[in-house]
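Asks: After the sequence you'll find the predicted model.
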Amino acid sequence: MAITKLAVVAMLVILLHVSMLCAVAQHHGVMTLNGFEKGQEGGVPSECDGKYHSNKEMIVALSTRWYGGGRRCLKMIRITSEQNGRAAQAKVVDKCDSSNGCKDSIVDASAALWKALGLNTDIGEVPVTWTDT
């Protein structure tokens, strides 16, 4: 049974498409603790929805380049602690503005997310990876 060049090309295109769907960009950064309630941290409502949020919610603010001009607003991301391997999902609700002192590659997270990852908020900064879900 002879395989034609067209059939080989078609199979390669299909395999490439499947591999692209399976590949998920993994970002490496530092998770910091942030307060999202009125009167905490930046003192202004979140960039995505103009609201304050409870620190009991699984939420984050991403540094400017990851925030992507709002394209990740109100979307879920999966965050994994590089210290203990635990992972959790959180909603992006705000931007950590890199032009106003926020370091690049920051995941500014609520206390609830720190707790879900089994991390001590007193540490202040921990290495994490994250992906879009």
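Replies: Arrived safely.
Asks: For the rest of this, base every contact and every neighbour count on C-alpha atoms.
Replies: Will do.
Asks: Quick test: name the residue nearest the centre of this protein.
Replies: Closest residue to the average C-alpha location of the chain: Ile77 at 4.4 Å, with CA atoms, centre = their mean.
Asks: In space, what's closest to it - neighbours in sequence excluded?
Replies: Spatially, and ignoring its direct neighbours in sequence, Ile77 is nearest to Asp132 (4.5 Å; CA to CA, 6 or more residues apart in numbering).
Asks: can you check Ala61 too?
Replies: Nearest to Ala61 is Asp94, by CA to CA, 6+ apart, at 4.2 Å.
Asks: so who does the residue nearest to Ile77 touch?
Replies: Applying CA atoms under 8 Å, 6 or more residues apart in numbering, we find Asp132 in contact with Val24, Ala25, Met76, Ile77, Arg78.
Asks: then this one, side by side with the first:
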Amino acid sequence: MAQAKIAVVIVILALLQVSCATARKKHEPDGGSGGTSAVMTVNGFEKGEDGGGAAECDGKFHSDDDLVVALSSGWYAGGKRCHNKIRITSKDSGETVEATVVDECDSNRGCKNNIVDSSPAVWKKLGLDTKVGEVPVTWSDS
């Protein structure tokens, strides 16, 4: 008898957990994908472009055709995200792309705290015009 009661309690708890997870997902602004809201800006990672020096993660310059980004200092986390891929979703187009973190957008030197500074290739892959300069996105670790 006690085992039957325990089994019923376990089933009820499992159903409650699924129900709560479903409710949370419906109420999250990004549909539950876990994305962090940010502003995506365009940056040149090639030598002599507006990105400045070589990328912090590897000391190299990167082609504008590479899917690469620099993250605001807090998200860059002292280099902990170096060489990791992040998933970026345009709030305007709904398109998604994966890009590699290669640099920091230094928040102590004028970069805002909510920036995903990306190569022209990222913009192209998302179907966005780099002349716009800034667009709303969400991003998450891949």
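Replies: Sure, I can see it. In this text, all values refer to a predicted model and were calculated from it rather than measured experimentally.
Asks: hmm, back to that, which of the contacts of Asp132 of the first structure does the second structure keep?
Replies: Retained in the second structure by both residues aligned by TM-score structural alignment, their matches' CA atoms under 8 Å are the following of the contacts of Asp132 of the first structure: Met76, Ile77, Arg78.
Asks: follow-up on the earlier one: residue in the second structure paired with the residue nearest to Ala61 of the first structure?
Replies: Aligned counterpart of Asp94 of the first structure in the second structure: Asp103 (TM-score structural alignment).
Asks: What about that match, how many residues nearby?
Replies: 28 (other CA atoms under 10 Å).
Asks: again, but for Cys57 of the second structure
Replies: Neighbour number of Cys57 of the second structure under other CA under 10 Å is 17.
Asks: ok, residues contacting the lengthiest strand in the first structure?
Replies: Counting residues, the longest strand in the first structure under DSSP state E turns out to be strand 87-96. Here strand 87-96 of the first structure makes contact (CA under 8 Å, 6+ apart) with 46-49, 58-64, 67, 72-81, 102, 106, 108, 113, 116-117.
Asks: For the closest residue to Ser98 of the first structure other than its chain neighbours, give its distance to Lys56 of the first structure.
Replies: Leaving out its chain neighbours, the residue that sits closest to Ser98 of the first structure by CA to CA, 6+ apart is Thr64, at 5.5 Å. Thr64 of the first structure sits 24 Å away from Lys56 of the first structure, going by CA to CA, to the nearest Å.
Asks: And Cys102 of the first structure, by the same measure?
Replies: Note on Cys102 of the first structure: its distance to Lys56 of the first structure, by CA to CA, is 23 Å.
Asks: re the thing from before, mind checking what the residue nearest to Ser98 of the first structure lines up with in the second structure?
Replies: Per TM-score structural alignment, Thr64 of the first structure is aligned with Ser73.
Asks: I'd like to check which residues are in contact with its match.
Replies: Each residue near Ser73 of the second structure by CA under 8 Å, 6+ apart is listed here: Glu104, Cys105, Asp106, Ser107, Asn108, Asn113.
Asks: I'd like these as TSV, with distance to Thr22 of the second structure and neighbour count appended.
Replies: Output for these, formatted as TSV (distance: CA to CA, whole Å; neighbours: other CA atoms under 10 Å):
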residue	distance to Thr22 of the second structure	neighbour count
Glu104	36	26
Cys105	36	25
Asp106	38	17
Ser107	36	15
Asn108	40	10
Asn113	31	17
